[in-house]
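A.B. asks: Need a 3D model of the following:
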Amino acid sequence: MFAITSTILFANLLILQQTFAQEQCGGTLTAKEGVFQTPHYPHEYDSNTHCEWLIEVGADQVVQLTFAEFDLDDNYERDNCPTDRVLVYDGDSSSSPALTGRLCGQETPPVMTSTGRHMKISFKAGEDSFGGNGFKATYKSLPAEDHQRCILNSCGADITDTSCMIQSPGYPSGYAANLNCTWTIRAPQGVGNVVFTFTEADFKRKVDGRCSLNNVTLYDGSNIKAPVLHEPSCHTEDNRLKTTVIRSTGPVLIINMRTSAASDIKHGFNGNFVI
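C.D. replies: Got it, this is the predicted structure:
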């Protein structure tokens, strides 16, 4: 009788501990798999809230993150997320490369996988937030050798992968002169949208500050005559480039990079896409 009672009490204690951990605003998660969520989920989160979770798995493992539910105030600007947002980093700090731009609204983000054993998730609700139910996310560790990150650094490509990192040739050591590189990203079977985010853009500007000679431009279609999704940019800070989610309206997105007649030691660009 005592043994049964002790077992029940221990089980109830574990449930209470798990509930408390899920209610916490951030923390370090070291289990092989787990669940975390915004405070008060599935009820509305408070305004002026900032939570950060660090996921750390074993050596030779990577982190796969899945958002089961997602509802953040977007203030009618889903691509900019001016009040509330989630950011996911491929590493253990906010200075690590971003796996995505700012996330908000009600659209469930894609599954994301780190390149190493750490992943950081940052949630922020502004003072002017109208609130939302927040999010519930699950994560698990996976063998690194089974999830090698796709990295493309040639001068253009026709891409049918569902996720990849794209880098300008020579990144981050500099870029050559007279480049005209075009990457065409196509969703498999012609179904879905392409979501692209910049980790860095660093090109030499003209004296007047314009980006007309060295730049990267995104097009919403299968060629450079398609509508421009994002105007020519030459630095990560241009028009909040680093935190903007650039989403095609159809199954094809074009990235075009051009450089002038002079090479440069500027980095070029680096970014990620998912379908």
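
A.B. asks: C-alpha from now on. contacts and neighbour counts both.
C.D. replies: Noted.

A.B. asks: where do the helices sit along the chain?
C.D. replies: Along the chain, the stretches classed as helices by DSSP state H are 2-23.

A.B. asks: Next up, the contacts around residue 30.
C.D. replies: The neighbours of residue 30, taking CA atoms under 8 Å, 6 or more residues apart in numbering as the test, are 55, 56, 57.

A.B. asks: Among the residues you listed, pick out the one closest to residue 126, please.
C.D. replies: Of all the contacts of residue 30, residue 126 sits closest to residue 55, with 23.9 Å by CA to CA.

A.B. asks: Hmm, that closest one is touching residue 122, no?
C.D. replies: No. Proximity of residue 55 to residue 122 does not meet the contact threshold set by CA atoms under 8 Å, at 11.4 Å.

A.B. asks: who's more crowded, the two?
C.D. replies: residue 55 (26 against 18; other CA atoms under 10 Å).

A.B. asks: Let's compare: structure for the following, please.
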Amino acid sequence: MFLELKCGGQLSGETGIFTSPNFPNYYAPNTFCEWNIQVPAGKSVKVKFSNFLLSELGQENTKDCNKDYVEINNKRYCGEPTSSPVVTSDTNTMKVVFNSDASYVDRGFSARYETFESTDRK
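C.D. replies: Model prediction:
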């Protein structure tokens, strides 16, 4: 029996949760997911990761993130950071990409997106 994992898609509304495939279990190698988040016009998007486990043997302390990574706003996140990433947008849309290569896999991530007023940034 073939099990199709939900991976990527369009996310809309004020708030929501998305995860890497199979989270909290290990994601599969050679996985590519793309989520397109859209919140109401005039608002901005904030994505906060509550779990983030994308380490690769030999890549634990590198900033390259060329194996398994999450990419948002042209910046890649990987490894097991001491504090989970929080990323904001200047618009009401955000694209989140998850990529894993053919080698070692980890448990992945869980993330929550929410709407905020761009004037409330700090």
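
A.B. asks: quick revisit: could you provide the contacts of residue 30 of the first structure in JSON lines, with additional columns for distance to residue 37 of the first structure?
C.D. replies: Formatted as JSON lines, the contacts of residue 30 of the first structure follow (distance: CA to CA, whole Å):
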{"residue": "55", "distance to residue 37 of the first structure": "13"}
{"residue": "56", "distance to residue 37 of the first structure": "17"}
{"residue": "57", "distance to residue 37 of the first structure": "19"}
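
A.B. asks: nearest spatial neighbour of the residue positioned nearest the centre of the second structure, skipping sequence neighbours?
C.D. replies: Centroid-nearest residue in the second structure, with CA atoms, centre = their mean: residue 70, separated by 4.9 Å. Nearest non-adjacent residue to residue 70 of the second structure, counting by CA to CA, 6 or more residues apart in numbering: residue 98, 4.5 Å away.

A.B. asks: List the residues that contact the aligned partner of that neighbour in the first structure.
C.D. replies: Aligned counterpart of residue 98 of the second structure in the first structure: residue 123 (TM-score structural alignment). Applying CA under 8 Å, 6+ apart to residue 123 of the first structure gives the contacts 49, 50, 51, 52, 84, 85, 86, 87.

A.B. asks: Need the counterpart of the fifth one in the second structure.
C.D. replies: The criterion is TM-score structural alignment: under it, residue 84 of the first structure has residue 68 as its aligned partner in the second structure.

A.B. asks: Please apply the same query to the first one.
C.D. replies: Structural correspondence for residue 49 of the first structure with respect to the second structure (TM-score structural alignment): residue 31.

A.B. asks: now its match: how far from residue 48 of the second structure?
C.D. replies: Residue 31 of the second structure sits 21 Å away from residue 48 of the second structure when distances are taken as CA to CA, to the nearest Å.

A.B. asks: what's the answer for residue 5 of the second structure, then?
C.D. replies: Distance from residue 5 of the second structure to residue 48 of the second structure, counting by CA to CA: 22 Å.

A.B. asks: between the two, which one's more packed in?
C.D. replies: Neighbours were counted for residue 5 of the second structure and for residue 48 using other CA under 10 Å; residue 48 has more, 16 against 11.

A.B. asks: Trace the more buried one over to the first structure, please.
C.D. replies: By TM-score structural alignment, residue 48 of the second structure lines up with residue 66.

A.B. asks: Skip the chain neighbours and tell me the closest residue to its match.
C.D. replies: Excluding the flanking residues, the one nearest residue 66 of the first structure by CA to CA, 6+ apart is residue 111, at 4.9 Å.

A.B. asks: what residue of the second structure matches up with the one you found?
C.D. replies: Under TM-score structural alignment, residue 111 of the first structure pairs with residue 86 in the second structure.

A.B. asks: quick one: contacts for that match?
C.D. replies: Residues near residue 86 of the second structure by CA under 8 Å, 6+ apart: 46, 47, 48, 49.

A.B. asks: Closest to residue 110 of the second structure out of those?
C.D. replies: Distances from residue 110 of the second structure to the contacts of residue 86 of the second structure, taken by CA to CA, are shortest for residue 49, at 5.8 Å.

A.B. asks: What spatial separation is found between the closest residue to that closest one other than its chain neighbours and residue 96 of the second structure?
C.D. replies: Closest residue in space to residue 49 of the second structure, ignoring its immediate chain neighbours: residue 111 at 4.2 Å, by CA to CA, 6+ apart. Applying CA to CA, the value for residue 111 of the second structure to residue 96 of the second structure is 10 Å.
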